[in-house]
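Participant: Everything below, folded, please.
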Amino acid sequence: MSSSILRQPRAVWAVAFACVIAFMGIGLVDPILKEIAAQLDATPSQVSLLFTSYMAVMGVAMLVTGVVSSRIGAKRTLLLGLLLIIVFAGLAGASGSVGAIIGFRAGWGLGNALFIATALSTIVSAASGSLAQAIILFEAALGLGIASGPLIGGLLGNVSWRGPFFGVSVLMTIALLATAWFLPETPPAGRRTSLADPFRALAHPALLALALVAVCYNLGFFTLLAAGPFALPSLGIMQIGWVFFGWGLLLAITSVAVAPGLQRRWGTIPTMIACLGLFGLDLALLAWWAESEVAVATGIIAAGAVLGVINTLVTEAVMGVAPVERPVASAAYSFVRFTGGALGPYLALRLAEQQGVHAPFWFGAIAVTTGVVIALLGARTVHRALHGAPARHSTDEAAAELVGDTA
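Facilitator: Coordinates of the predicted model:
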């Protein structure tokens, strides 16, 4: 990685730090899923709704992120999102029933939507260097957050299943203070967006194709997160935390250090399709050997290697294909992928209850394979949007500084 990517304004580092904490929320509950089910007398499919409510609300809320940001400015939107996460994470930790936690996780998802969608566009706008460097910085924060979430969840979960929720609330308070202090005021700029803008953006075939691929990918991604702990029955909270820490660490490393090289060598679309295929294969192998805890733990960790590459390439492609404002493109894409993928954890664990431990991973493998088919069918359209539109020429040149020609 070139040293220039590290020379960023303090505001960028403040938002990136907050991103790390925000993304902890994705894997934070993994190590404590079984403990919550045991302590609150809940079934696996019920605790899977901790993911489903979080993602469904986050996906729908993505539609309003641009509307809010264009009216009150990026900084106030970021702070509002952080405040909501602080409040709802704390309330989840204080809850006495799985239903209450599910509801408060939904509120947490609203805060995450306001924060994450605005954070990406803020980092892209404020960072020095190329578009690709800014996206890699964002993906590095994502990877660190995803990697550290299960580990912190395991450490605090060893004390109490409530600990991870309270821990996020405290860390987000620090992130809120850092963002308030270091990020300059960002008054509303440009035109005010409407709720209809993300839907209009999805009329662009390349953006729609990537969003549909991401739905299938997220079905597999969150199936892995939800079903993984229940396929490791003899492992304790901390052991599950270490398994998913290894997964997240590989995701972080490959998103920053491996994805650019593969993209430069093979191109964005071929690399993305190949990695999706490898992820689908990994899920199929997990399904085949689901009764071997060693195989399951190994397969979970190995999945991180391809997920990091997919995350980086899909995010950069979305930022490049749609001839609309980046916050609008991000909102449209995130709405489809999160709301579509929200059903994954619940369906997967219902299948586990009815069909056995193998079924969730077969479900994930089929979903990701469907994504590969959609990506193959839409490859020409996405390629033309990335490289054929004059309006995106300056963006392509900026990205080429780091990752080279992605043709």
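Participant: From now on I want contacts and neighbour counts done on CA atoms only, so please keep to that.
Facilitator: Noted.
Participant: Which parts of the stretch 251-400 of the chain are helices?
Facilitator: Remark: helices assigned in the stretch 251-400 of the chain by DSSP state H, counting those that start in this stretch are 259-266, 268-288, 293-321, 326-341, 343-355, 359-387, 393-403.
Participant: go on, the stretch 1-150 of the chain?
Facilitator: So, for the stretch 1-150 of the chain - with DSSP H, counting those that start in this stretch - the helices run 10-27, 33-39, 44-72, 74-93, 98-126, 131-157.
Participant: Proceed likewise with the subsequent sequence, for comparison:
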Amino acid sequence: MNSSTEATGSIWRQPAQVWAVAFASVVAFMGIGLVDPILPAIAESLQASPTETELLFTSYLLVTGLAMLITSWISSRIGAKATLMIGLALIVAFALASALSGSVDAIIGFRAGWGLGNALFISTALATIVGSASGGSGAAIVLYEAALGLGIAIGPLLGGLLGEVSWRGPFFGVVALMAVAFIAVATLLRGAGEKPRPVAFSAPFVALTRPALAVLAVAALFYNIGFFVLLAFSPFPLGFGAMGIGFTFFGWGVALAITSIWVAPWMMRRMARTTVILVALPVLAVDLIAAGIVAEIAPALVTCIIVGGLLLGVMNTVLTEAVMEATDLPRSVASSAYSAVRFIGGAMAPPIAALLWHAFNSTVPYLFAAASVLVATLTILLGRKVLTHIDDQPADAAVEDAAAITAGDAT
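Facilitator: Coordinates of the predicted model:
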């Protein structure tokens, strides 16, 4: 990533407003894996079944995905700062409500509100950083990707640390950190670049009629099933306490961040994007099958989770760049349409995995995830004819555009 490399010299010399949004971005991405270590504790404390507990992911991801369809329409009318502030305020309010809840049903509902706030925030954060950063867009993108990786890695670890005290601890932690982020953004963000042109409400829906974007979105839906079975279901068969789960998924997040930022761009400089996808997806399916076979052996399952993180990082980055090269649509529109569809896959996966576990055993959910990933592979293979143009662009040429939907790939 040449543009990123050229910018790294100035990445640390940024205005205060850029650091404010970057800090808020870290905390927002932490929210994705924060509840992972406390899922068993919530199930035990609130006398909830694993399926009910997994709905904490479903409500969050489903609302995030649906909200993505309207975030570009909202931000193009009220401006980036107002959108960021509303998103942060909603996260604070619903995280606090979750911490104070006395039933799993209430937390499921409040996580849905949290998802709305997260959609508003993450869909606007990158554009704000790019518009305000010094050192060019390359520096801004590196900074944003660093925030994404840091948040994904720290979320489970913080969840484990605070979860050792109480399952409510991680929620209170998010409240405190996001409140600080809200104050920082409100105080330091003086402008967020040029106000974008108003986007039509129907734009993301129309975008999904484009064959190339439709193929990638459907593939991402099934890929995300594999992603979230690994992330959201694995805490149950692992059998660890909150700290053990936290450390496991800290390693998963670090692995994902490393391959997303460094390995995937290296691969795309040497292979076509569709080739990278068609290599990474079957390998991910094999890893999920292995996870199912060793699901009752904790050290082996941990290894599969970490390997899965490496593969997920590659897939996230490559799919991101592929989507942005698939059409000539504005970045925000392509991002909204693609992210909405793929989040639906993430929303379905956790409760289905829990139901399969209850009906059969801990192996079957991973086999279901592997089958879903193979469906994603078949989708790309059958749709490759409409994707040929995404292989004609050098990887470095798409860096700026691709990062515009990195937020959607944080899941």
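Participant: follow-up on the earlier one: with mean neighbour count and distance to Ala398 of structure 1 as extra columns, can I get the helices of the stretch 1-150 of structure 1 in CSV?
Facilitator: Shown next, in CSV, are the helices of the stretch 1-150 of structure 1 (neighbours: other C-alpha atoms under 10 Å; distance: least, C-alpha to C-alpha, whole Å):
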stretch, mean neighbour count, distance to Ala398 of structure 1
helix 10-27, 24, 18
helix 33-39, 18, 43
helix 44-72, 24, 24
helix 74-93, 24, 23
helix 98-126, 24, 12
helix 131-157, 27, 6
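Participant: Determine which stretch of the helices of the stretch 251-400 of structure 1 is the most buried.
Facilitator: Among those, helix 326-341 has the highest mean neighbour count (mean count of other C-alpha atoms under 10 Å), at a mean of 26.
Participant: okay, the angle between it and helix 98-126?
Facilitator: Relative orientation of helix 326-341 of structure 1 versus helix 98-126 (axes from the mean of the first three to the mean of the last three C-alpha atoms, to 10 degrees): 150 degrees.
Participant: how about stretch 162-170 of structure 2, aligned to which bit of structure 1?
Facilitator: The alignment of stretch 162-170 of structure 2 onto structure 1 (TM-score structural alignment) spans residues 156-164.
Participant: mean deviation of stretch 359-372 of structure 1 from structure 2?
Facilitator: If you overlay the two and look at stretch 359-372 of structure 1, the average distance to its match in structure 2 is 0.8 Å (mean C-alpha distance after the TM-score superposition for structure 1).
Participant: Output the residue interval of structure 2 matched by that stretch.
Facilitator: Stretch 359-372 of structure 1 maps onto residues 364-377 of structure 2, going by TM-score structural alignment.
Participant: Run through who's touching the matching stretch.
Facilitator: 218-223, 225-227, 229-230, 277-278, 281-282, 284-286, 288-289, 291-292, 352-354, 356-357 (C-alpha atoms under 8 Å, 6 or more residues apart in numbering).
Participant: Let's have the helices of the stretch 1-150 of structure 1 in CSV, adding distance to Ala257 of structure 1.
Facilitator: Formatted as CSV, the helices of the stretch 1-150 of structure 1 follow (distance: least, C-alpha to C-alpha, whole Å):
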stretch, distance to Ala257 of structure 1
helix 10-27, 18
helix 33-39, 31
helix 44-72, 28
helix 74-93, 28
helix 98-126, 19
helix 131-157, 9
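Participant: Distance-wise, check the alignment partner in structure 2 of Ser292 of structure 1 relative to Ile154 of structure 2.
Facilitator: Counting by TM-score structural alignment, Ser292 of structure 1 lines up with Ile297 in structure 2. Noted for Ile297 of structure 2: a distance of 25 Å to Ile154 of structure 2, by C-alpha to C-alpha, to the nearest Å.
Participant: before we move on, what about Ile129 of structure 2?
Facilitator: Distance, Ile129 of structure 2 to Ile154 of structure 2, by C-alpha to C-alpha: 21 Å.
Participant: With Pro211 of structure 2 instead?
Facilitator: From Pro211 of structure 2 to Ile154 of structure 2 the distance is 37 Å (C-alpha to C-alpha).
Participant: quick one on the thing from earlier: what's the closest of the helices of the stretch 251-400 of structure 1 to Phe230 of structure 1?
Facilitator: Among the helices of the stretch 251-400 of structure 1, helix 343-355 comes nearest to Phe230 of structure 1, with 8.9 Å by C-alpha to C-alpha.
Participant: if we can go back for a sec, Ala175 of structure 1: which of the helices of the stretch 1-150 of structure 1 is closest?
Facilitator: Nearest to Ala175 of structure 1, of the helices of the stretch 1-150 of structure 1 and by C-alpha to C-alpha, is helix 10-27 at 4.9 Å.
Participant: Show me what that closest one is packed up against.
Facilitator: Taking 3 or more C-alpha pairs under 8 Å, 6 or more residues apart in numbering; DSSP states H and E as contact, the helices and strands that helix 10-27 of structure 1 lies on are helix 98-126, helix 131-157, helix 163-182.
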